[in-house]
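Enquirer: With the input below, show me the fold.
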Amino acid sequence: MSPFSSETACIFLAVLAVLGGTALCKYNKCPGLVQLAICLASLWGGACWLSLSLFWGLVLFSLSCLFVYTYLSGQELLPVDEKAVLVTGGDSGIGHALCKYLDKLGFTVFAGVLNEKGPGAEELRKTCSPRLSVLQMNITDPEQIKDAVSKVTEKVQDRGLWALVNNAGVLGFPTDGELIPMTEYRRCMTVNFFGAVEVTKAFLPLLRKSKGRLVNISSIGGWVPMEKLAAYGSSKAALTMFSSVMRHELSKWGIKVSVIQPGGFRTSIAGTSDMWDKMEKDIMDHLSAEVKEDYGQEYIQVQRKFLTFINEQANPDFTPVVQDLMHAVSAKSPLAFYAPGKFAYLWFCLASFLPTGVFDYIRISNMKKCMPRALRVPNSKNKAT
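Expert: Alright, predicted model coming up:
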């Protein structure tokens, strides 16, 4: 069996590069092309390393072309055709931007909001078309969810609901997991996980009618362990796993399920300064004397700088995440996972494939450490007594 010559390999790689370049030019706004390119590059790199025969090189090349064609053919966007979409958390941030974008494209939009008389809801009414309906929908209130189902059912009737986008969520006060009160763990799980699950269960009959889409907005923090986000990350990890299970279970009904795991985008999820004051006070009130002495009050108070850091570093432009959401809602074959945002997919890959020790070293080396009092002053307890 003759070796797969370097000249032959170069020819095939050149042709593949042309195909890939053409695809990138034509579908430059199509999510997942980076992942596709990485897969193909790894495949051909392995082929060259193994020095395959010309025959197997041709087979591999043909399979690669078929794979690219199949992938791109599934990226075709379906027509709007009066499709109805419900988005939770439409008051502000990503949900607000998505409601406006979908309305502009001609979708019938149901914007679930926490406060139907708030500024976010009023802006949607003023700037969007009559197709958009604002729904009072606190996702932790079963009665409001039931009322929303009734209103949506009345409007869509036999068409069903094409897509449900579970976007509403809370961040909480980012600090060490030991310091986060149990009330905050429960709040994150109630909103980010149980709320999304309850809304999903309530609207699934309408999704089955349309054989539509379930899109859950999780977070890169639900896959990549991030310090100070134990409550938030755990709730988003639960939502990610729920979505993965539902993707398998709902496939028999023709419903496609996608998870959006954004990186850092500047939304109102971090809360206001007044909310930070309240959460900081709750933390101090719930700590035992021993824990309070070990960490030190100044350590706890400096944690709010992390919230400021989040807002400063986050991307104010929601375009990448809105485009991925649009793809998940409208593509003929949406992806199971999306990771919009700067370096989000990179961190996803590092957490997935690197040995734990190596990944932990990278994370630690990139973190600016503010040490608790007992670690800064080793004999602080003895000195205090």
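
Enquirer: all contacts plus neighbour counts: C-alpha atoms, from now on.
Expert: Fine.

Enquirer: ok, the nearest residue in space to Pro225 that is not next to it in sequence to Val224 distance?
Expert: Closest residue to Pro225 in three dimensions, ignoring its sequence neighbours and counting by Cα to Cα, 6 or more residues apart in numbering: Gly233, at 7.3 Å. Separation of Gly233 from Val224 (Cα to Cα, to the nearest Å): 8 Å.

Enquirer: what about the two, which has more around it?
Expert: Neighbours were tallied for Gly233 and for Val224 using other Cα atoms under 10 Å; the higher tally belongs to Gly233 (25 against 18).

Enquirer: For that one, list the residues it contacts.
Expert: 219, 221-223, 225-226 (Cα atoms under 8 Å, 6 or more residues apart in numbering).

Enquirer: What subset of these is buried?
Expert: The neighbour count (16 or more other Cα atoms under 10 Å) marks 219, 221-223, 225 as buried among the contacts of Gly233.

Enquirer: In CSV: those, plus secondary structure and distance to Gly106.
Expert: Formatted as CSV, the buried ones among the contacts of Gly233 follow (DSSP: H, G, I helix; E, B strand; the rest coil; distance: Cα to Cα, whole Å):
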residue, secondary structure, distance to Gly106
Ser219, coil, 28
Gly221, helix, 33
Gly222, helix, 32
Trp223, coil, 34
Pro225, coil, 39
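
Enquirer: Pipe the residues you listed into TSV and attach distance to Val134 per row.
Expert: Below are the buried ones among the contacts of Gly233 laid out as TSV (distance: Cα to Cα, whole Å):
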residue	distance to Val134
Ser219	25
Gly221	30
Gly222	29
Trp223	32
Pro225	36
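
Enquirer: Quickly find the element holding Ala23.
Expert: Counting by DSSP states H and E, the element that carries Ala23 is helix 6-26.

Enquirer: Following element in sequence after that helix, please.
Expert: With secondary structure assigned by DSSP H and E, helix 6-26 is succeeded by helix 33-50.

Enquirer: Buried residues in that following helix, which are they?
Expert: Result for helix 33-50 [16+ other Cα under 10 Å]: buried residues 33, 37, 40, 44, 47-48.

Enquirer: Next, the angle helix 33-50 makes with the helix or strand following that helix.
Expert: Next along the chain after helix 33-50, taking DSSP H and E as the criterion, comes helix 54-73. Angle of helix 54-73 versus helix 33-50, following axes from the mean of the first three to the mean of the last three Cα atoms, to 10 degrees, is 180 degrees.

Enquirer: One more sequence to fold, the one below, so I can look at both together:
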Amino acid sequence: MIYQLLYSTVALCFGVSVFFRYVNDGMNFEFRSALSLLVLFLGEPFCHYVVGEVGGLLLYGLACVVMYLLLPAGEVTIKDRVVLITGCDSGFGHALAQHLDSLGCVVFAGCLHGDGEGATSLASSCSAQLKILQLDVTDAQQVDQARQVVQEYLGPHRGLWGLVNNAGLVYFGELDLLPFSMVQRSIDVNLVGMLRMTKTFLPLLRKGKGRVINMSSIAGSVPLMFMCAEGAAKAGVEAASHILRQELKKWGVQVSIVQPFAFKTGWQSSESMLTNYNQIRQALDKDTLDTYGLDYLDAFKHNLLNEESLNEDLGQVIGVMTDALTSRGPRAWYPCGRGTRSLVWLSNLLPTSILDMILPLLMLQIDVTPTGLRER
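Expert: Just a heads-up that it's a prediction; the model follows:
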């Protein structure tokens, strides 16, 4: 009798909690919603009569808690909310600006080249609500000017709903070959730029109880060859994001990391890769050039320009960035791309010796031995 009462109490609490979640959050009925009903109506008799009294009660209670946590969070209305996106010249930022504009959002699109092709394309393809900002995230003066423009638009009583720190760049190459100016530039744009933007716009985000979405990459969590500069910067982005999420919680500001893998944006185009290689080649000193050899560099260049496995459909990434802005319960981490979640999980699980054998197989394959090793 006592166990029947306890089972009924757990079922009642779970049912009422799910009901109010639907009422308050406006959730859509989908797979997880259907699963919650199965747990509610079939889980109780199964645990009671099949598993047993004590064990079954514990299992049923645990299933209810887990199922409640997995329920979709519902969405907030994005129409007329103000979102600032950096790096809108091309790629994810450009596509997100267009998408949010189509949803009725007021978009401030920060472009490195405010009068460039990307900015012109946005201005012509989007509504008058979208506003182009000349914005280099490494330039403190431009960042402050952007803040003034956004603050003037918002007025004294409104806050900023979203800051999407998307501006970034990628330099491929071994650290031994990269000129340090490229390493510094990667950190300045990918990490310091994100921190500068977040710090500058925090007063407006606090007022709006808004969202910060920081663009990372798989290199921020998984040690991939040829991505030392980006990996160092993006690991910093992820560490800072986790800390900011805790620090800003008291203000109602939520922080999410978007972590894409193997998507083709402007930085992965053949033109950008060729520029990447030429900058490396021109900066090499004679000793390093002699140590690696021209045939090694030619093999690196060939692989750099013939990467065909990248996904040109940015829809998945735009979808999760939108979810981070519209969900009532945005996730802390949004992995995007085939195998991203598994790669991160394996990199934390596998011994270093095994990881060091597997990960190089995922990156550029250079089948040429450096000259310095052949001469030994």
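
Enquirer: overall similarity of the pair, as a TM-score.
Expert: Remark: TM-score between the superposed chains equals 0.82 [TM-score structural alignment, normalised by the length of structure 2]; 335 aligned residues with a Cα RMSD of 2.7 Å.

Enquirer: ok, now how distant is the most centrally placed residue in structure 2 from Val149 of structure 2?
Expert: Centroid check for structure 2 by Cα atoms, centre = their mean gives Val258 as the closest residue, at 1.1 Å. Applying Cα to Cα, the value for Val258 of structure 2 to Val149 of structure 2 is 27 Å.

Enquirer: How about Asp313 of structure 2?
Expert: Counting by Cα to Cα - Asp313 of structure 2 and Val149 of structure 2 are separated by 33 Å.

Enquirer: What of Gln142 of structure 2?
Expert: 11 Å.

Enquirer: Neighbour count for those two, which is higher?
Expert: Using other Cα under 10 Å, the more surrounded residue of Gln142 of structure 2 and Val149 is Gln142, with 15 against 12.

Enquirer: Can you classify the aligned partner of the more buried one in structure 1 as helix, strand or coil?
Expert: Aligning on TM-score structural alignment places Gln142 of structure 2 opposite Gln144 in structure 1. Classification of Gln144 of structure 1 using DSSP: H, G, I helix; E, B strand; the rest coil returns helix.

Enquirer: Would you mind confirming that Gln144 of structure 1 is in contact with Met137?
Expert: Yes: at 5.4 Å, Gln144 of structure 1 and Met137 qualify as touching, with contact defined as Cα atoms under 8 Å.

Enquirer: now the contacts of Gly233 of structure 1 as a markdown table including distance to Ala84 of structure 1?
Expert: Below are the contacts of Gly233 of structure 1 laid out as a markdown table (distance: Cα to Cα, whole Å):
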| residue | distance to Ala84 of structure 1 |
| --- | --- |
| Ser219 | 25 |
| Gly221 | 30 |
| Gly222 | 28 |
| Trp223 | 30 |
| Pro225 | 35 |
| Met226 | 36 |
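
Enquirer: Between those, which sits nearest His286 of structure 1?
Expert: Met226 (23.2 Å; Cα to Cα).

Enquirer: Helix, strand or coil: sort out the nearest residue to the closest one once chain neighbours are set aside for me.
Expert: Spatial nearest neighbour of Met226 of structure 1, chain neighbours left out: Gly233 (7.4 Å); criterion: Cα to Cα, 6+ apart. Taking three-state DSSP as the rule, one finds Gly233 of structure 1 in the helix state.

Enquirer: picking up where we left off before, which member of the contacts of Gly233 of structure 1 is positioned nearest Asp81 of structure 1?
Expert: Checking the contacts of Gly233 of structure 1 one by one against Asp81 of structure 1 (Cα to Cα), the nearest turns out to be Ser219, at 30.5 Å.

Enquirer: Which stretches in the stretch 251-376 of structure 2 count as strands?
Expert: 254-260, 333-336 (DSSP state E, counting those that start in this stretch).

Enquirer: For Leu35 of structure 2, which of these is the nearest?
Expert: Using Cα to Cα, these put strand 333-336 closest to Leu35 of structure 2, at 22.8 Å.

Enquirer: what's the matching residue for Asp89 of structure 2 over in structure 1?
Expert: So, by TM-score structural alignment, Asp89 of structure 2 is matched to Asp91.

Enquirer: doesn't that match fall inside a strand?
Expert: No: according to three-state DSSP, Asp91 of structure 1 belongs to no strand; its state is coil.

Enquirer: got the contact list for it?
Expert: Asp91 of structure 1 neighbours (Cα under 8 Å, 6+ apart): 112-115, 118-121.

Enquirer: rewinding a little: could you export the strands of the stretch 251-376 of structure 2 as JSON lines, including distance to Ala299 of structure 2?
Expert: Below are the strands of the stretch 251-376 of structure 2 laid out as JSON lines (distance: least, Cα to Cα, whole Å):
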{"stretch": "strand 254-260", "distance to Ala299 of structure 2": "27"}
{"stretch": "strand 333-336", "distance to Ala299 of structure 2": "29"}
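
Enquirer: from those, which stretch is densest packed?
Expert: Counting by mean count of other Cα atoms under 10 Å, strand 254-260 has the highest mean neighbour count of these, with a mean of 24.

Enquirer: Can you list the residue ranges for strands in the stretch 1-150 of structure 2?
Expert: Under DSSP E, counting those that start in this stretch, the stretch 1-150 of structure 2 gives strands at 82-85, 106-111, 131-134.

Enquirer: Which strands or helices does the last one pack on?
Expert: Here strand 131-134 of structure 2 is seen to pack against strand 106-111, helix 117-125, helix 140-154 when contacts are counted using 3 or more Cα pairs under 8 Å, 6 or more residues apart in numbering; DSSP states H and E.

Enquirer: just to revisit the earlier point, tell me the spacing between the match of Asp89 of structure 2 and Ala270 of structure 1.
Expert: Counting by Cα to Cα, the gap between Asp91 of structure 1 and Ala270 of structure 1 amounts to 14 Å.

Enquirer: Check Leu40 of structure 1 too.
Expert: Counting by Cα to Cα, the gap from Leu40 of structure 1 to Ala270 of structure 1 is 39 Å.

Enquirer: re earlier: kindly state which residue of structure 1 is aligned to the residue nearest to the centre of structure 2.
Expert: Using TM-score structural alignment, Val258 of structure 2 pairs with Ile260 in structure 1.
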